[in-house]
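> sequence? don't have it. structure:
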């Protein structure tokens, strides 16, 4: 190749951009320049006594200039500056800048003039010091009020710049009416799949049908079927509503918009409705698509008399716009709305009707088999020991949600790490379960020997009464180590029942009163330690009488309100006469079960004493110790 014909390469280096922040810094430096220059040659301030005795007497002062009737600037004669007493101000740069040598703050001009006349008495007029008056406006005074304005402008420029770099494409702060939903596309998708969702078989089937419809719509449309417009996930906290939505986002091959219900509500009027319109506009443009609104009760509360006194309720306007978008006059083709809430009772009826949310999927607390599946999912990353029994862990955790089980597995791993173990054993899981249910052990909490004895007999009373009752769960462990707010605890192996009979209710009330009854039987006095037991017993007794209709005197009546409307009422849904009868029946029920517990403890007094003494000695006793003292428990729990 001929090198002569080669053309020199052009410089493709992009032009250097000037950072605007350097301009701000330069402007700030220029504004601060008066401060800096003033600090380089600061005039030495003196008193009137020094001026009179040192300078005026020696006739060293050339002139005095009074600035703004406040400060007197003193200039020394050039031929006197060589004097050693002026060595501190005798600098060549001062003569160049013609700066005053000294300054003096004067109280008033009249007073200063009188002092000057008195100090120069006897001087010839030619030798008297000339006094000049001037008004001076410095750059410092101008910048002192310009500087705050500049800072304010700089702050707003920073806010607008950040707003432009944020989630709003147009870069204007006035776009707060735009939707704040996060878009999960094919490229950015959730890593959670249906394989990570355990224990929700029925809910997964219904949700997977929605996803399958989006993937293969022709399978359903050829039969005339229409895809549901809305699916509402309802259930207690921690049961996996949001997790199921994340799995849909991970499995679906369509755009997925996710946001919280509270993101629609702002301090500005009309923002919520505007965001709803913008959200559905974006979803329709990318149809077929899915919208997920978490905690929809933030905007979906029932409209009623509660809000009648408010002239303009922003939540109501947002809800009206959402109802219109879901099933209004306009078309809403190809957009499926998923929502989640744990307060379905307070939602507006218009939101729940078919055509808006066609399907309601109820997620309940997992059963024993479902808890086993959830444990298997959360134990995958955990290095567990060979003695870990997942079936036993599932039996020991009734009422646990999926979030509770995840927390228990993590807590067990933390406990094992604190003990410097290489694996997580069954003991660590049991300790984690006790910590979640009862709280952290507080072995260092100081209680007196008398209080410890009362606690021991209290817990022994619970153990003895529950051991000899037919419809109480099997006792596993009794402890008098303070844990959380309680000073002791009795741990049971609960059985799961869908319905509870009256004998089960009464036996549970009797077992809960066993601790207080033991205190009265042994010490002939009672303490405040049974507060938690009495609270549970009172609630159970009222639910028996007023909710479940299990009392013969009151009869088959129930005042339970499943709609939640009676919560807004100040009064009770029954008369004063019936309320008095309910109170009497509750008192009679609790009193009779309390006497029954005392009879049981009196019959087994020796076993109560032996169990209490063992508790005082060991602080914790398990099922083997209980069987050794109380005998084998051959009672089979029956429903």
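Perfect, thanks for sending it. Note that this is a predicted model, so its numbers are computed, not measured.
> hey, let's count contacts and neighbours off CA atoms from now on
OK.
> quick one: the closest residue to residue 426 other than its chain neighbours from residue 415, how far?
Nearest residue to residue 426, sequence neighbours excluded (Cα to Cα, 6 or more residues apart in numbering): residue 388, at 4.6 Å. For residue 388, the distance to residue 415 equals 15 Å [Cα to Cα, to the nearest Å].
> included below, for side-by-side comparison, is a second structure:
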């Protein structure tokens, strides 16, 4: 709601000061006075272009010729004749009193007869009232100042120009979507997120049929907090609520409250809620609320946090300040719910917390349906296949995949977006841009081939490692080689699964040790990953027998600002030893597996050097099918394990006969 602005007398004072200051600077100098004899002297020299004789007063204005004026002007500043050509006529150069008009005319005519070269003409006019000229000039300058007022102060006050925030700094920056600018997003546009949509649909019903709940004594929730990883659709879900409810929707970010001036954030919160109450029923959506909702008093800093805390205090007050009949619901989104202030999260403010998780496979298929509707697809596109190829992708990631696939298809001059375009898009997003022209030494290329072959071998031979999709030694992004796996989507992870994953991750360095007898720096990302996994096993998930069923994880986030550790120095040493033992045991396990399958490792590395890119089918030719693959689930697991063991022990036979 736009408030009606009242007249400010301060602006009128500013106008007067500016007018008094500027008008004398722009006003032209008055003409120089001469006597009648001086005029006739100029006339004899043929320097007068025109003379204006005023009949109602014994005065005349003299206008010199251009040549005479140019000769007389010595300082360019005095020649202000062209400053305001559109506002006033040419200024007379001299004026004089002529006495008797009849005598003046006779003398003027006689002089022209005696001097034929004189072409000067004279006109008769009435001088008019001096007050009239002053009034006209005052009106002109007042009009100029009014224009300056409109474009300077009013535009600045509304934020329309540089420095405009000075006059509206305490106003809310929320973008309003109402009947004039409707939200076009509905629940049909939000694919997946079935559980979250079911919960927020109740919010829509609250806004549409509030009496249905209040007449029974129920209270409409004041706040709904959407929590989840980035790109999962929290903002889209909030817009869909506004689109379905068809109520005014105020959208802004948490950083919009933050300003360097003291008290601005709290003022914007008050203004936001005042506008929402005026348009009730309404929805206030604050994206990234952790910018102002962070827990108070953290870090012991003074001064810098005061303004943010004042803004949060005002938000807490406003959420408690309106009653249940106001029909204003606050929705907020964040991916850092652990750092929010407890007072903000309590019942009565944010009554509901909805977790928006990464989409599962069937939800990813629905998201693909939404984004593929605007793309020209080849007939063989299988949406289920695309959903399987994108585990762990958020809705924003899937949208990026579709867009990237369309760009790749256009770059390759395809008429339709093909299956390969989508696979290339996934590779581009995960691994980076392929660098086919990067120069690599043959020895380094061979090491990269064995490194990637080690990953592929271990992941194929251990049960719980993710199944392989593709291996390449073509440089991509910051890596010299890459392997793509299809991780199993699971909610829980056992100790055996984590150890198998760590063993497969260390397979690259183990392959370098087996093949070359030394190791390189190429396993940096692998070591970083397994170290974090081992630390999580020991300190977070309690999966270490030596340390015990203890977790040092702090879900509240308070340990982030503490200087001490939650365990003693003796325990810290035990944790370090346990982490190292876990990693070293899996490294030795990987080395052992590769030694036992050295011929297959060599064959796989050689195939990589020849083809540069190999797929799952190539591994099946060398290793045979995995005993625990989904297509072999009809067979007993024990039998499959025994057969696989027998194949591994008969390594003396040729590769083809094993398969």
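Cool, the structure landed. Computed from a predicted model, the values in this text were never measured in an experiment.
> returning to that earlier point: what's the match for the residue nearest to residue 426 of structure 1 in structure 2?
By TM-score structural alignment, residue 388 of structure 1 lines up with residue 381 in structure 2.
> again, but for residue 504 of structure 1
By TM-score structural alignment, residue 504 of structure 1 lines up with residue 497 in structure 2.
> ok, its match touching residue 462?
No. Counting by Cα atoms under 8 Å, residue 497 of structure 2 stays clear of residue 462, with 9.6 Å between them.
> those two - which one has more neighbours?
Shown here are residue 497 of structure 2 and residue 462; by other Cα atoms under 10 Å, residue 462 has more neighbours (20 against 16).
> in contact with the counterpart of the more buried one in structure 1, which residues?
Using TM-score structural alignment, the partner of residue 462 of structure 2 in structure 1 is residue 469. Neighbour list for residue 469 of structure 1: 507, 511 [criterion: Cα atoms under 8 Å, 6 or more residues apart in numbering].
> now do the SS call for residue 469 of structure 1.
Following DSSP: H, G, I helix; E, B strand; the rest coil, the label given to residue 469 of structure 1 is coil.
> I'd like to know how far residue 520 of structure 2 sits from residue 584 of structure 2.
Going from residue 520 of structure 2 to residue 584 of structure 2 by Cα to Cα gives 17 Å.
> neighbour count winner among these two?
Neighbours per residue, other Cα under 10 Å: of residue 520 of structure 2 and residue 584, the larger number sits with residue 584, 14 against 11.
> distance-wise, check that one relative to residue 578 of structure 2.
Residue 584 of structure 2 is 10 Å from residue 578 of structure 2, by Cα to Cα.
> circling back to that earlier point, residue 421 is in contact with the match of residue 388 of structure 1, correct?
No. Contact between residue 381 of structure 2 and residue 421 fails when scored by Cα under 8 Å: they sit 10.4 Å apart.
> who's more crowded, these two?
residue 421 (22 against 14).
> for the more buried one, give me its contacts.
Counting by Cα under 8 Å, 6+ apart, residue 421 of structure 2 touches 405, 406, 408, 409.
> try 6 Å
residue 405 (Cα atoms under 6 Å, 6 or more residues apart in numbering).
> and the residue sitting nearest the centre point of structure 1, helix, strand or coil?
Centroid-nearest residue in structure 1: residue 262, 13.6 Å away (criterion: Cα atoms, centre = their mean). Under three-state DSSP, residue 262 of structure 1 falls in the helix class.
> excluding its backbone neighbours, what's nearest the alignment partner in structure 2 of it?
With the correspondence set by TM-score structural alignment, residue 262 of structure 1 lines up against residue 255 in structure 2. Leaving aside its chain neighbours, residue 255 of structure 2 sits nearest to residue 291 (5.7 Å; criterion: Cα to Cα, 6+ apart).
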